[in-house]
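A.B. asks: Starting from these lines, generate the structure:
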Amino acid sequence: MNSNQAEIQNHRKLGQELELFTSMEEAPGMPVFLPKGMVIRNELESLWKKKHQSAGYQEIKTPIMMKQSLWEQSGHWDHYHENMYFSRVDEQDYAIKPMSCPGAVLIFNSKRRSYRELPVRYAELGLVHRHELSGSLNGLLRVRSFTQDDAHLFVREDQIEPEIDSILDLIHEFYSRFGFSYKVELSTRPEDFMGSADMWDKAEASLESVLEAKGLPYQVNHGEGAFYGPKIDFHILDSLGRSWQCGTVQLDFQMPEKFGCSYIGEDSKPQQPVMIHRAIYGSIERFMAILIEHYAGEFPLWLAPVQAKIIPISEVHAEYGNQIKQQFEQAGFRIEVDCRLEKMGLKIREAEMQKIPYMIVIGDQEVLNRSLSIRRRKDKKLVVLSIEEAIMLLKKEMDSK
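C.D. replies: Next up is the predicted model:
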């Protein structure tokens, strides 16, 4: 990896230059998203919601702060409390959630369940807080406040392998969309674990079976599992060849037992479900940081905060520029007009620095012919098109991704 190139593509540097996010001393480790950064974030969340809805997930939202007794019951208090934030309200001790799993369990337990209902798949974009040391904070990569793209599935034992198989397909679909290749790791029982060794062996065997059946090469990380169960981790490879751990699939026999989760089986007796914890982005913030560096700020058209910039040659062309803008916006594109009384060279240079995918220049000829001169940043190719043709050009690029 070229260290100079890594510095050029540093997400903190690009985040500032492209006005995506910032940090403030009033909230260390808790990133502030600017309007352009929110466009990218919203696109990522929109994709996530759409894909999960079509894959049979139900979206939920659980409280950010819950009673300390819940975290004691879940095991987080014993295994994770040094990374948690606390508060006291009405003489009760509360903790701000570092993970969303207990909330999903409470929803599952909120009504009587039948074996016919399973699998139950809950998906949540859950805002969590974790106390990271100030010296370890790093832009969007290491933060104290972030949104995990969580999913918690409650399944019968006979559903474990087909559900994990479907999850692996969904993860592959997401990473392929961004052009990422990835490596897979299986992490097994750590020294500090909950439950019985037999239960762990059973869980690890289930994960291995799915990976083998899919023919996915994987590395085994002995002793690196979560305290409640083994996991499959996904490491994506960026444009500089660096590896980032993002997605995870974790099998959990412990939490359903701790919370008394049950469903009525086919034999009319209570049965305990198995819980699958799963994330794909890992967190929205960290995934954004990786994307910023992977693309070096030159986002694909569907993710770009501003997809096209209209540059009128002089003030008299501004009205036509606004007409073009209106038509592009009606077609669903994010577009701006640079009507400042500045030199053309400056406006073009600034659009280049903002890494906007398309630049549209309009002058006398374009106004006369009701056309536009459009240049794609990626290949610098300039073509003269009608407004309708230009919209079709961008739509075709959007559809191809």
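A.B. asks: rest of the way, CA atoms for contacts and neighbours
C.D. replies: OK.
A.B. asks: and the helix ranked longest in the chain, what other elements does it pack with?
C.D. replies: Longest helix in the chain, counting residues (DSSP state H): helix 35-54. Here helix 35-54 touches strand 58-59, helix 284-295, going by 3 or more CA pairs under 8 Å, 6 or more residues apart in numbering; DSSP states H and E.
A.B. asks: Mind checking what helix or strand follows the shortest one in sequence?
C.D. replies: Sequence-wise, the next helix or strand downstream of strand 58-59 (DSSP states H and E) is strand 65-67.
A.B. asks: What lies in contact with that next one?
C.D. replies: 92-97 (CA atoms under 8 Å, 6 or more residues apart in numbering).
A.B. asks: If you count neighbours, what's buried in the host helix or strand of Leu211?
C.D. replies: Assigned by DSSP H and E, Leu211 belongs to helix 197-214. Within helix 197-214, the residues that count as buried by 16 or more other CA atoms under 10 Å are 200, 203-204, 206-208, 210-211.
A.B. asks: Make JSON lines out of those residues and add distance to Met359.
C.D. replies: Output for these, formatted as JSON lines (distance: CA to CA, whole Å):
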{"residue": "Trp200", "distance to Met359": "57"}
{"residue": "Ala203", "distance to Met359": "54"}
{"residue": "Glu204", "distance to Met359": "53"}
{"residue": "Ser206", "distance to Met359": "52"}
{"residue": "Leu207", "distance to Met359": "49"}
{"residue": "Glu208", "distance to Met359": "50"}
{"residue": "Val210", "distance to Met359": "48"}
{"residue": "Leu211", "distance to Met359": "46"}
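A.B. asks: any idea which of those is closest to Ala279?
C.D. replies: Leu207 (15.7 Å; CA to CA).
A.B. asks: Another for comparison:
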Amino acid sequence: MGTRAVVVGGGIGGLAAAIGLHRAGWTVDVLERATEPDDAGAGISLAANGLRALDELGVGEAVRAASRGQYSGGTRTPGGGRLARMDGAALERAVGTPIMGVPRATLHRLLREALPAGAVRIGVRARSAEQAGPDAVRVDCGDTVLGADLVVAADGAGSRLRGRLFPDHPGPAYSGSTVLRGITDRPVDLRADFELTWGRGAEFGHIAFLDGRAEWHAVLTLPAGTRFPDPLGELRRRFAGWHEPIPALLAATRPDAVLHHDVRELRTPLPTYAVGRIALLGDAAHAMTPNLGQGACQALEDAVTLAAALADRPGVDAALAHYDAERRPRSQAVSRAARQAGRMGHQLANPLAVALRNTVMRVTPSRVATRMILRHHAWTPPPLRRADAAPPTHPGRAA
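C.D. replies: Predicted coordinates:
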């Protein structure tokens, strides 16, 4: 079994993979091309499956302590009418935890702190990764070349490494939606921990944080590449007639704190998540729309599954084959479900279709909605055996 890994990408998935590999006894270098996280101003919701993955990585307790549970809220119309109510307590009873909201920058920091000093190399771009023999990979960083037994491609939806491994793959496609988001500069009086509001071709949502501030996002159905000279002013105009706390959230945000990204997804699934000694992970493997809040959670599932496979299987090749077999079907199914959720949510624009959807949502019991959520949240991670732990006992073998 190899002992040295290079993780390309210092986002949530890449950092989580590095933690898992480190706990399994590997020496890990994380290459992050940016000098700071590109989306540090955003927030994130972590469902039970993502939190369980973090528990297995040894950082779940710290993340929970920095997060706020989502017990109240739901989905509303622009006028404030209730479409569906969130029952965070029922979800907690079913899976052991509510969904938790945390600033993305805080999650990044906690993940980095779980790695050895110097493991994350900031400002380093991996140009390519190539097999240097049957058991080794070479990573070209321009000025330097790194040798490794394994490379984890966690370099995002626009993954350069994925493009080199699958030159005929069409790559990420524009989903039809663009998202603007930010974190308020001060606490806001909120009555809900988490809320979505669906209008025709638009969505507005917020996540409440422990300190009283909130992350908000606005999703608009627009042509790719659309940008506004004054993003915050544009949002204030578009959402001026929508219910509170939407105007209050925008009023509490600095103009320079607004981030704007087009939503891209891997609409064409990859045929494998492992090529030679290179494993694809997170958005590089299965970039999906955010409609189910599962993008980061699926990356965390990837990280734990990969590390556990490498800790338990007799060789890297066998471990990567197991990782692919475990992760590809589930993550691609979640990606399809997220795409469908978007079509029935903010992307719906026909007035009759919107009215029918709203009626169905109003009469659907909350327990039915909870069961639908559990399809994605009720995931149990494989046990990640630490390098200093005793090997597992196999049937027919002595302990």
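A.B. asks: Mind checking the TM-score on these two?
C.D. replies: TM-score of the superposed chains, computed with TM-score structural alignment, normalised by the length of the second structure, equals 0.20; 143 aligned residues with a CA RMSD of 7.3 Å.
A.B. asks: before we move on, back to that, nearest to Ile8 of the first structure, of the contacts of strand 65-67 of the first structure?
C.D. replies: Of all the contacts of strand 65-67 of the first structure, Ile8 of the first structure sits closest to Lys97, with 35.5 Å by CA to CA.
A.B. asks: Quick one: list the elements packing against the helix holding Leu211 of the first structure.
C.D. replies: Applying 3+ CA pairs under 8 Å, 6+ apart, one finds that helix 197-214 of the first structure makes contact with helix 160-177.
A.B. asks: which SS state does Phe86 of the first structure fall under?
C.D. replies: strand (DSSP: H, G, I helix; E, B strand; the rest coil).
A.B. asks: Can you give me the neighbour number for it?
C.D. replies: As a burial measure, Phe86 of the first structure scores 14 neighbours (other CA atoms under 10 Å).
A.B. asks: which SSE is the residue lying closest to it once chain neighbours are set aside in?
C.D. replies: Sequence neighbours aside, Ala95 is the residue nearest to Phe86 of the first structure in space, at 4.3 Å (criterion: CA to CA, 6 or more residues apart in numbering). Assigned by DSSP H and E, Ala95 of the first structure belongs to strand 92-96.
A.B. asks: For that strand, buried residues please.
C.D. replies: Neighbour counts over strand 92-96 of the first structure (16+ other CA under 10 Å) mark 94-96 as buried.
A.B. asks: do the same with stretch 166-183 of the first structure
C.D. replies: By 16+ other CA under 10 Å, the buried positions in stretch 166-183 of the first structure come out as 167-168, 170-172, 174-175, 180-183.
A.B. asks: got it, and stretch 366-378 of the first structure?
C.D. replies: For stretch 366-378 of the first structure, a neighbour-count test (16+ other CA under 10 Å) marks 366-367, 371-377 as buried.
A.B. asks: on that earlier part again, of the buried residues of strand 92-96 of the first structure, closest to Asn4 of the first structure?
C.D. replies: Ile96 (39.7 Å).
A.B. asks: And the closest one, how far from Ser145 of the first structure?
C.D. replies: 11 Å (CA to CA, to the nearest Å).
A.B. asks: list the residues that contact both of these two?
C.D. replies: Listed as contacting both Ile96 of the first structure and Ser145 by CA under 8 Å, 6+ apart are 128-129.
A.B. asks: Which elements pack onto the strand holding Ala95 of the first structure?
C.D. replies: strand 65-67, helix 68-74, strand 85-89.
A.B. asks: Any chance you could list what contacts that strand?
C.D. replies: With CA under 8 Å, 6+ apart as the criterion, strand 92-96 of the first structure contacts 64-68, 71, 84-88, 128-129.
A.B. asks: Just the element for Arg164 of the second structure, please.
C.D. replies: helix 160-165.
A.B. asks: picking up where we left off before, among the buried residues of helix 197-214 of the first structure, which pair sits farthest apart?
C.D. replies: Using CA to CA, the buried residues of helix 197-214 of the first structure reach their maximum pairwise distance at Trp200 and Leu211, which is 16.9 Å.
A.B. asks: nearest to Ile264 of the first structure, of the buried residues of stretch 166-183 of the first structure?
C.D. replies: Nearest to Ile264 of the first structure among these, with distances taken as CA to CA, is Ile167, at 25.2 Å.
A.B. asks: Determine the next helix or strand in the C-terminal direction from the helix ranked longest in the second structure.
C.D. replies: Looking across the second structure with DSSP H, the single longest helix is helix 316-344. Later in the chain than helix 316-344 of the second structure, the nearest helix or strand by DSSP H and E is helix 351-363.
A.B. asks: who does that next one touch, helix- and strand-wise?
C.D. replies: Here helix 351-363 of the second structure touches strand 82-85, going by 3+ CA pairs under 8 Å, 6+ apart.
A.B. asks: just checking, next helix/strand downstream of the strand it packs on?
C.D. replies: Next along from strand 82-85 of the second structure, by DSSP H and E: helix 88-95.
A.B. asks: Buried by neighbour count: which residues of that next one qualify?
C.D. replies: Here helix 88-95 of the second structure shows 88-92, 94-95 as buried, counting by 16+ other CA under 10 Å.
A.B. asks: Show me which of those is closest to Val145 of the second structure.
C.D. replies: For the buried residues of helix 88-95 of the second structure, the minimum distance to Val145 of the second structure (CA to CA) is 44.9 Å, reached by Val95.
A.B. asks: now, the most widely separated pair of the contacts of strand 92-96 of the first structure?
C.D. replies: Arg88 and Val128, at 18.0 Å, using CA to CA across the contacts of strand 92-96 of the first structure.
A.B. asks: Compare these two (neighbour count), which wins?
C.D. replies: Each of Arg88 of the first structure and Val128 has its neighbours counted (other CA under 10 Å); Val128 has more, 20 against 11.
A.B. asks: quick one: which helix or strand includes that one?
C.D. replies: Using DSSP H and E, Val128 of the first structure sits within strand 120-129.
A.B. asks: quick one, that strand and helix 35-54 angle?
C.D. replies: 160 degrees (axes from the mean of the first three to the mean of the last three CA atoms, to 10 degrees).
A.B. asks: What about Lys13 of the first structure, how many residues nearby?
C.D. replies: 15.
A.B. asks: Doesn't it lie inside a strand?
C.D. replies: No: with three-state DSSP as the criterion, Lys13 of the first structure is located in helix rather than a strand.
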